[in-house]
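A.B. asks: Fold the following for me, if possible:
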Amino acid sequence: MAKGVKIKPIIIQWAIRSSDRELDELSSKFKKINQWISEESELTVSEINKLSNELKIPFGYFFLQEPPKEEIELLKYRTIDSEENNKPSRELIDIIKLMETKQSFMRDTLIEDGFSPLEFVGSANLSIPPTDLADQIKKQLGLEGDWNYKNKDTFNTLLNACSDSGIVIMRNSVVGASTNRKLNINEFRAFVLIDEYAPFVFLNTNDSYRAMIFSLCHEVVHIWLGIDELYNNDYKQDQNYNNKKLEAYCNQVTAELLLPAASVLSNYDREKDIFYNIEKTVKAYNVSSLVVCIRYKNLKLIDNQTFENTYKLLQEKVQENLEIKSKRKTSGSPSFYTMTKFRLGEKFINTVHRKAQEGRILYSEAYELVGARGKTYDKLIDYVEDKK
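C.D. replies: You can find the predicted model right below:
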């Protein structure tokens, strides 16, 4: 008989609450669940592992004496409809923690290597006209004029510009490499973790290509403002905080980055209908149809009624496309090495490996940071170094 490990009932209770699962539902899979939540019980490693997988709670948490304090302050993040969601899912909590760990490593590394804080982090405020801030951001990132106009590689242009300026961008559709823990696009599209040395942007790649371009620009604006979705008390006090006002401002700057007013106005064909113009603008600037529709409204190219009717139809189409994308089965999926490089970025992987070679971090820590061990880690490094 397998030897059991004593687990506190308060841990089981917390795990069930955190997973949003019903006790009745779990009872059919765990015959002793009622005992486990009422008294200290001995569970086998197999039982703990099964419970961990079922509840999506890290295995090690079950051995704690008290529930962990998971005060995830990142309560505001980009959702499909920019709605507030104050109860993040287990997947979002875990992806934030993963990013915080990687950010901490990058911050310590940059300080250790003698880098200075990035001057643009927190350099702006809401008193700057959106057009002026958009110009400042483009100048810092080395983006010229209508940089995305008829640019088929818009996303990579922006990605590389951000990376070269010191912004770390990571992306994924699941938690780590857990394909059974998909990130819900209806919960969040992206988030940013502010740091003066290593600002981090995370993109949910279950989103559409064009929507991710907007999300990345939007989070870059947050970096210039020096705030993430934490919306801490200092910012509320210092900047006459107002959530709707803040998001409206960020959207205005983002729109100016992607759809400069002068350029959009000059390219709008008043002889054609709204859908013709939207499609033309979407293709020309590599932005989503929803963003274009909102921009037209704000520039008074369409009236409110036209906007309401058009936006609703476009929104339904976008949701339909996302559902199709989520169900689509891909053949010949990229290798683990290709996906890891895509998710973490070449710079991050190379930095981790360099620090391990220098003896600044243990290889065990390097393995954790990139999600690969032993020979798999070696092959990953070879792949990244050979595929530049």
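A.B. asks: Going by C-alpha atoms from here, please, whenever you check contacts or count neighbours.
C.D. replies: OK.
A.B. asks: what's the neighbour count on R181?
C.D. replies: R181 is flanked by 14 other residues according to other Cα atoms under 10 Å.
A.B. asks: How about the secondary structure of it?
C.D. replies: Counting by DSSP: H, G, I helix; E, B strand; the rest coil, the backbone at R181 sits in strand.
A.B. asks: Can you give me every residue that contacts it?
C.D. replies: E91, V174, V175 (Cα atoms under 8 Å, 6 or more residues apart in numbering).
A.B. asks: can you check L344 too?
C.D. replies: L344 neighbours (Cα under 8 Å, 6+ apart): I169, M170, R171, V370.
A.B. asks: here's the other one to compare against:
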Amino acid sequence: MAAVEVTIAPAVLEWAIRRTGLSDDDLSAQFPKLDQWVSREAKPTLAQARKLADKAHVPFAFLLLEAPVADNSGVADFRTVRSAAIAELSPELQDVLTAAESRLAWYADHSEASGVEPPAIFASVPGGVSVREAAQETRAVLGLPPEVPLKGSEKVLSLARSMEDAGLLVSRNSIVGNSTKRSLNVEEFRGFTIEDSGFVLVFVNTNDAKTAQLFSLAHELGHVVRGKPGLSDHSDRQELEQWCNEFAAEFLAPGEAVRQGYKSGEVLDEVDAVSRRFGLSREASLLRLQKLNLITKADAAEAYPVLMGAKPNEGESRTGAPQFPVLVRARVGERFFDTLTQAAVDGQVSDMEAARYLGARSFDNFQNLVAKRRPIGMQGA
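C.D. replies: A predicted model of the protein is given here:
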């Protein structure tokens, strides 16, 4: 009996091939007759088409459409390469965005139905306000004292919780959902902020050093207070990205606090002191000292190659991963996790839908997550 063949429209085939992210050599190894499919000399079998859909991370039915499913998200894209806008999103970034938009849409609908107001911190800083004033006002809204470093060694978690207490959703992940085989590329994006009916979700790519994650979180907070959602790469090539970078630096390392701690010592010693105290990377600490005119541009230029040559590995330790519920709470955000699981317990959302949002693969897995929920006031900020 002849194998069942599948007809795939040329544009859909090209789109699916691109979504696999595989090199030409890997594609040839996985699909030996790919060139014949492209030239229309042959068609893939049903098994081969299903394999292509799997590698492209799309439902098989998508391959049967007449045109590709649009990959572009409606979120503004502030990322650039050599001053040019980036045209495409990787399948990993697209899928992370789609999942985040789905979670935020559910949360916004649920909050509105529950009488919860959108967070007041969104678009709370009008244009024309100085970076210093914006950082001070934002610290006040989050209940953080002025001119003081964030407390503790877990500054990323501390800031994330402060933002969630203000009504924001904060997701932190280095992979697509719970799939360890689909890593996020920090060179493609550092984070993003999305908005739905005034409710806001911030996502930070944690495939990076802790200091970089902290800066990314503060950078996205800049997008929040300016009311400018979008994808970020932290380049200075766009005015908004530059403003958010300056906001993040002032928010994390207030100028007056840095000046008070400055001892006019060796540049590298001062850089290390700022880095330890405020949770910035050594590079960001050097730039902060220069920005505040505590060191000269020449001092910074001389110290920079030394810093880069001795740059420590600030990546997260991979020894002893947290338990699955802890990971999921961070990946979807604590506020979302607790709101969703409580809604499931109260019968306001089906177990199947809630499990899908959390990435739970079995009922027992889902029940284990529900058992880890914490009370949440559900009051807006």
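A.B. asks: Any idea what the TM-score is?
C.D. replies: The TM-score (TM-score structural alignment, normalised by the length of structure 2) is 0.85; 368 aligned residues with a Cα RMSD of 3.0 Å.
A.B. asks: just to revisit the earlier point, just the contacts of R181 of structure 1 now: which is nearest N204 of structure 1?
C.D. replies: Closest to N204 of structure 1 out of those is V174 (8.3 Å), distances taken as Cα to Cα.
A.B. asks: what about the alignment partner in structure 2 of Q103 of structure 1, helix or strand, and which?
C.D. replies: With TM-score structural alignment as the criterion, Q103 of structure 1 lines up with L104 in structure 2. Using DSSP states H and E, the element containing L104 of structure 2 is helix 91-113.
A.B. asks: which secondary structure elements does that helix contact?
C.D. replies: Using 3 or more Cα pairs under 8 Å, 6 or more residues apart in numbering; DSSP states H and E, the elements in contact with helix 91-113 of structure 2 are strand 175-176, strand 191-196, strand 199-205, helix 334-345.
A.B. asks: would you list the ones you listed in a markdown table and tack on distance to L13 of structure 2 and mean neighbour count?
C.D. replies: Shown next, in a markdown table, are these (distance: least, Cα to Cα, whole Å; neighbours: other Cα atoms under 10 Å):
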| stretch | distance to L13 of structure 2 | mean neighbour count |
| --- | --- | --- |
| strand 175-176 | 23 | 20 |
| strand 191-196 | 29 | 24 |
| strand 199-205 | 30 | 26 |
| helix 334-345 | 37 | 22 |
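A.B. asks: what about the match of Q103 of structure 1, how many residues close to it?
C.D. replies: 22.
A.B. asks: One more: R282 of structure 2?
C.D. replies: Using other Cα under 10 Å, R282 of structure 2 has 23 neighbouring residues.
A.B. asks: What is the neighbour count of the spatially closest residue to W14 of structure 1 that is not a sequence neighbour?
C.D. replies: Of all residues not flanking W14 of structure 1 in the chain, P67 sits nearest, at 6.5 Å (Cα to Cα, 6 or more residues apart in numbering). Neighbourhood size, P67 of structure 1 [other Cα under 10 Å]: 16.
A.B. asks: Just to check, I12 of structure 1 is in contact with Y61?
C.D. replies: No: in this structure I12 of structure 1 lies outside contact range of Y61 using Cα atoms under 8 Å: 9.7 Å.
A.B. asks: Neighbour count: these two, which is higher?
C.D. replies: Neighbour tally, I12 of structure 1 and Y61, criterion other Cα under 10 Å: the higher count belongs to I12, 22 against 15.
A.B. asks: which SSE is that one in?
C.D. replies: Assessed by DSSP H and E, I12 of structure 1 sits inside helix 9-19.
A.B. asks: Show residues contacting the helix or strand just after that helix.
C.D. replies: Counting by DSSP H and E, the element after helix 9-19 of structure 1 in chain order, helix or strand, is helix 23-27. Residues outside helix 23-27 of structure 1 that contact it (Cα under 8 Å, 6+ apart) are I16, I33, N34.
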